[in-house]
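**Student:** Quick one: sequence plus predicted model below, questions after.
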Amino acid sequence: MTAVEDPRRGTATDTAARPGPPRGDFTLLWCSETISLLGTQITLVALPLTAVLTLHASGPQMGLINAAGWLPIVVLGLVAGAWSDRHDQRRTMLVCHVCRALLVGAIPLLSAADMLTVPALLLLAFAIGCFSVFFDVAYQTLVPFTVAQEGLARANSRLEMSRSFAQLLGPTCAGFLVVQFSPAGALTLDAASYAVSAACVLGIAARRAPRAAAAHPGGRSTARGLRGDLAEGLRFIRKHRQVQLVILAGATSNLFTAGLMALQVLYATRELGLSPRTIGVCLAAEGVAALIGSALVARMIGRGGEPRTVLIGLALLTGGGVVLAATTRDWSWIGFAAAQFAFGFSSPLINVSLVTLRQRLTPEHILGRVNAAARVGIMSSLPLGSLLAGLAAGALGNQGALWTCALGLTAVLVTTALPLLRVQTAHDG
């Protein structure tokens, strides 16, 4: 792989001309995202419980509601990237927060009025997912403009720590709220979290990334239609082998990770004989490990660079898959808990490193489109991996399917190791 210079760095004149980010911008962004993530985790529990307990939804209906939340990523992901490059990301985030607050808040109101139905919940889940796509792309694109280059890894690690914290605390809060109020009533807190997050976004400085209508770094105008913007983003990815590798590493590892996640509870229950309480305690180990990994990832990147940190994360993820597949009843809870710890610790190492590396390798004027394309590729692999793992379980049994996923992760680790180390060489310059 040919070494290339970091296209985001530019010349010394360019760097000097561009003012640094205002102090406090990232703090506001971090606070906004932390509050929003906690509310989102509550919704991930309360919304399906609303469908099951309040609307008595069937299995197929539950599948449709779940799919409605993921579908916007595939349908609107690339469009959200082009939009983010053309518009003020802060304003996009603000609009998305307000709209999601109204949509989520409508669910308990409709439930209280006895007007909530499965079709209505389906449409609301899809609409919430649409605004979430635009928000996620905008905030990932905005991060590099709120911190200096040398603080990018630290900023992403803090955001990942907030995600891990929300995943650990959110479901517990959701369970308490559902018991104290109702499944639909618990969603009121998520609506409030979006409103508070919007207030934080209001404090972020308005001057932002170059618009797509602004001049290209080479002097060529990039004012064009949406189709041209999308084509430019995809063309950059097609020509930039290192960015391709970053996206491919995330998508392929997610493909096999989704398979492990889809089957592990079933395997723990039927093959290992673990009780729901034991499974819950073991799964909590994943959240604890994710918090530890989030606290350490910036230091690891500082010492070894993003690509080496990705490889460490992939090695841990692969090891966890092997341990899970090899676990028998003799070491049931120990093996299952060890696998969860490996999964949790590896997640921030992989996520933070890949996002930071992608942000470093991508020019500012096209970052939104590249972020969006990456999200489409990576997130689309999740339902595909779950589906393929289910088919493999039918043909090979649960343990056989887990071994297939573990071997798949091993192949990802082996095939991406040398190319990723070459990216490290290019980054070190």
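**Tutor:** It's in. Numbering: from 1, shown residues only.
**Student:** going forward, measure contacts between C-alpha atoms and count neighbours the same way
**Tutor:** OK.
**Student:** quick one: contacts for Gln340?
**Tutor:** By Cα atoms under 8 Å, 6 or more residues apart in numbering, Gln340 lies in contact with 282-283, 285-286, 320.
**Student:** So it versus Leu283, what's the distance?
**Tutor:** From Gln340 across to Leu283, the span is 6 Å (Cα to Cα, to the nearest Å).
**Student:** Take this one as well and set it beside the first:
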Amino acid sequence: MNSAPGNRTERAVRGVRGEPFRRLLATWTATSVADGVRAAALPLYTAVSTRDPLAVSAVAVAEVVPWLLIALPAGALVDRLRCRGTLVLAHSFRAVVTLLLVWFVHTGQAGLSVLLCCAFLLSSAETFADSATQSLLVSAAGEKDLERANGRFVGAETIGVEIAGPLAAAGLFAWRPSLCFALTASAFCFAALWILRVPPEIEPERTGGERSIFGEIRQGAVFVLGSPGLRAVVGTVGVVALLTSAVNTIAVLFALDALGLAPSTVPTLLVCAAAGTLVASRVTSGMSERFGGPTVMIAALLVLAGGMATLELVRMLAAAWCSYFVMGFGAGMWNVLSAANRQRLTPESMMGRVTSAYRVFAWGLMPLGAGIAGPLAELTSPGTVIVVAALLVALVAVVCAPLLRGLDTAPRG
């Protein structure tokens, strides 16, 4: 994965303290804020302008579908193309689409068809941008700094998507909804220009397109399934994503009914979770160096399970805040280390395909978790769903522990 030790350019550009990584992190931060504003403003505008729950649901589906339909071929194409060029095109495309949305909203012509089209196109471009960014992250950080690099990316994403973006959307939407999307477009424009400042020396190896796109997608899937380390990480991610999605779906209803929280208090729970993730993004690298990455990954799952269980077993507002902080902390630790291990086990020439497969597997099971949570809660209770999910996450940690411990000896990509 690394170049020869004598390469002076390599030593100059690699690492989280290097200028290339800092510039890449700046573009990631900008697009995270843009995604946070869009994630808050687009469904809100859909609800306000249509007053139709089916329309809101349709727009939400339009944002998710590209990750199931386009992510895999996007990853294969990213492995063929130059990452910097791909990011310039993806961010520029998202800026143009968002600017068109600004015009439609400002003129009152943003009907459901426009909102659906924009949601689909923005997420489609994001599948390319995400894979290309992950490839550059590995190359810019170098193998030794992957935990620190992913910690900084998780922290920036948490601030942008879960805190700064929604807060900015709330303020701008009350003034004029079109300003939300104008800010999003500006952030994408900045990212498209700033990525050009990342030096071309950190571009990863390309495959050259020897196979068809479908052949390369198949090659990536076979590699993931054939690698015990990647199979363990991706499989665990899929199961945990399904269970946490079920908890997230039912937790708001649980907070209102079982805990008696006022609707205005519910967002504070999400802030606590974001705070936990931010703390994890800063301390996980040090914990990994001290105790070993696999040990911390197993502990992260147990911490996540403990946070879920506390939500139901201790029905108090203070305990709910603490449980969300603990859940965010556990999820943050897991996200940092699972990403670092996935990247470490993947050859540079296949980073796009493996990243896309990882996203499909993790995010593809989230709708299933959300879909089964409601009927199960109806048959039992929201609290029962939360406790069962906590027990299953803990069981996953125990069952997968031997596989995760094998990551230390797994062959590197």
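**Tutor:** Right, received. Where do you want to start? Just so you know, these numbers come straight off a predicted model, no measurement behind them.
**Student:** that older thread, can I get the contacts of Gln340 of the first structure in CSV with neighbour count?
**Tutor:** As requested, those are arranged in CSV below (neighbours: other Cα atoms under 10 Å):
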residue, neighbour count
Cys282, 20
Leu283, 21
Ala285, 22
Glu286, 25
Gly320, 26
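**Student:** out of those residues, who's nearest Pro419 of the first structure?
**Tutor:** Pro419 of the first structure lies nearest to Gly320 out of those, by Cα to Cα, at 23.1 Å.
**Student:** Quick check: closest non-adjacent residue to the closest one.
**Tutor:** Leaving out its chain neighbours, the residue that sits closest to Gly320 of the first structure by Cα to Cα, 6 or more residues apart in numbering is Ala339, at 4.2 Å.
**Student:** The one you found matches what in the second structure?
**Tutor:** Structural alignment (TM-score structural alignment) places Ala339 of the first structure against Ser323 in the second structure.
**Student:** which residues does its match contact?
**Tutor:** 306-308, 310-311.
**Student:** Helix or strand for it, just tell me which one.
**Tutor:** helix 317-345 (DSSP states H and E).
**Student:** average gap between that helix and the first structure?
**Tutor:** With mean Cα distance after the TM-score superposition for the first structure, helix 317-345 of the second structure departs from the first structure by a mean of 1.0 Å once superposed.
**Student:** Report the mean deviation for whichever helix or strand comes after that helix after fitting onto the first structure.
**Tutor:** Next in sequence after helix 317-345 of the second structure, counting helices and strands by DSSP H and E, comes helix 351-364. Its match in the first structure and helix 351-364 of the second structure itself, once the structures are fitted together, sit a mean 0.9 Å apart by mean Cα distance after the TM-score superposition for the first structure.
**Student:** Over to stretch 90-102 of the second structure?
**Tutor:** Counting by mean Cα distance after the TM-score superposition for the first structure, stretch 90-102 of the second structure comes out at 1.0 Å.
**Student:** Can you give me the stretch of the first structure that that stretch aligns onto?
**Tutor:** Counting by TM-score structural alignment, stretch 90-102 of the second structure lines up with residues 96-108 of the first structure.
**Student:** neighbouring contacts of that stretch?
**Tutor:** 116, 121, 124, 127-128, 131-132, 134-135, 184-185, 187-188, 190-195, 197-198.
**Student:** Give me the subset of those lying in helices.
**Tutor:** Among the contacts of stretch 96-108 of the first structure, the ones falling in helices (DSSP state H) are 121, 124, 127-128, 131-132, 134-135, 184-185, 187-188, 190-195, 197-198.
**Student:** how close does the aligned residue in the second structure for Gly280 of the first structure get to His91 of the second structure?
**Tutor:** Under the alignment (TM-score structural alignment), Gly280 of the first structure pairs with Pro267 of the second structure. Per Cα to Cα, Pro267 of the second structure is found 30 Å from His91 of the second structure.
**Student:** More neighbours: the two, which one.
**Tutor:** Neighbour totals were compared for Pro267 of the second structure and His91, and His91 leads with 27 against 11 (other Cα atoms under 10 Å).
**Student:** in whichever strand or helix holds the more buried one, what's buried?
**Tutor:** Counting by DSSP H and E, the element that carries His91 of the second structure is helix 83-106. Going by neighbour count (16 or more other Cα atoms under 10 Å), the buried part of helix 83-106 of the second structure is 83-84, 86-102, 104-105.
**Student:** tell me the contacts of Leu94 of the first structure?
**Tutor:** Contacts for Leu94 of the first structure (Cα under 8 Å, 6+ apart) come out as 198, 201-202.
**Student:** try 10 Å this time
**Tutor:** If you count contacts by Cα atoms under 10 Å, 6 or more residues apart in numbering, Leu94 of the first structure has them with 135, 194-195, 197-202.
**Student:** Serialize the residues you listed to JSON lines and add fields for neighbour count and distance to Thr172 of the first structure.
**Tutor:** Shown next, in JSON lines, are the contacts of Leu94 of the first structure (neighbours: other Cα atoms under 10 Å; distance: Cα to Cα, whole Å):
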{"residue": "Phe135", "neighbour count": "23", "distance to Thr172 of the first structure": "25"}
{"residue": "Tyr194", "neighbour count": "29", "distance to Thr172 of the first structure": "19"}
{"residue": "Ala195", "neighbour count": "22", "distance to Thr172 of the first structure": "22"}
{"residue": "Ser197", "neighbour count": "25", "distance to Thr172 of the first structure": "21"}
{"residue": "Ala198", "neighbour count": "25", "distance to Thr172 of the first structure": "24"}
{"residue": "Ala199", "neighbour count": "16", "distance to Thr172 of the first structure": "26"}
{"residue": "Cys200", "neighbour count": "20", "distance to Thr172 of the first structure": "25"}
{"residue": "Val201", "neighbour count": "23", "distance to Thr172 of the first structure": "27"}
{"residue": "Leu202", "neighbour count": "16", "distance to Thr172 of the first structure": "30"}
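**Student:** Just the closest of these to Leu142 of the first structure, please.
**Tutor:** For the contacts of Leu94 of the first structure, the nearest to Leu142 of the first structure is Phe135 (10.4 Å; Cα to Cα).
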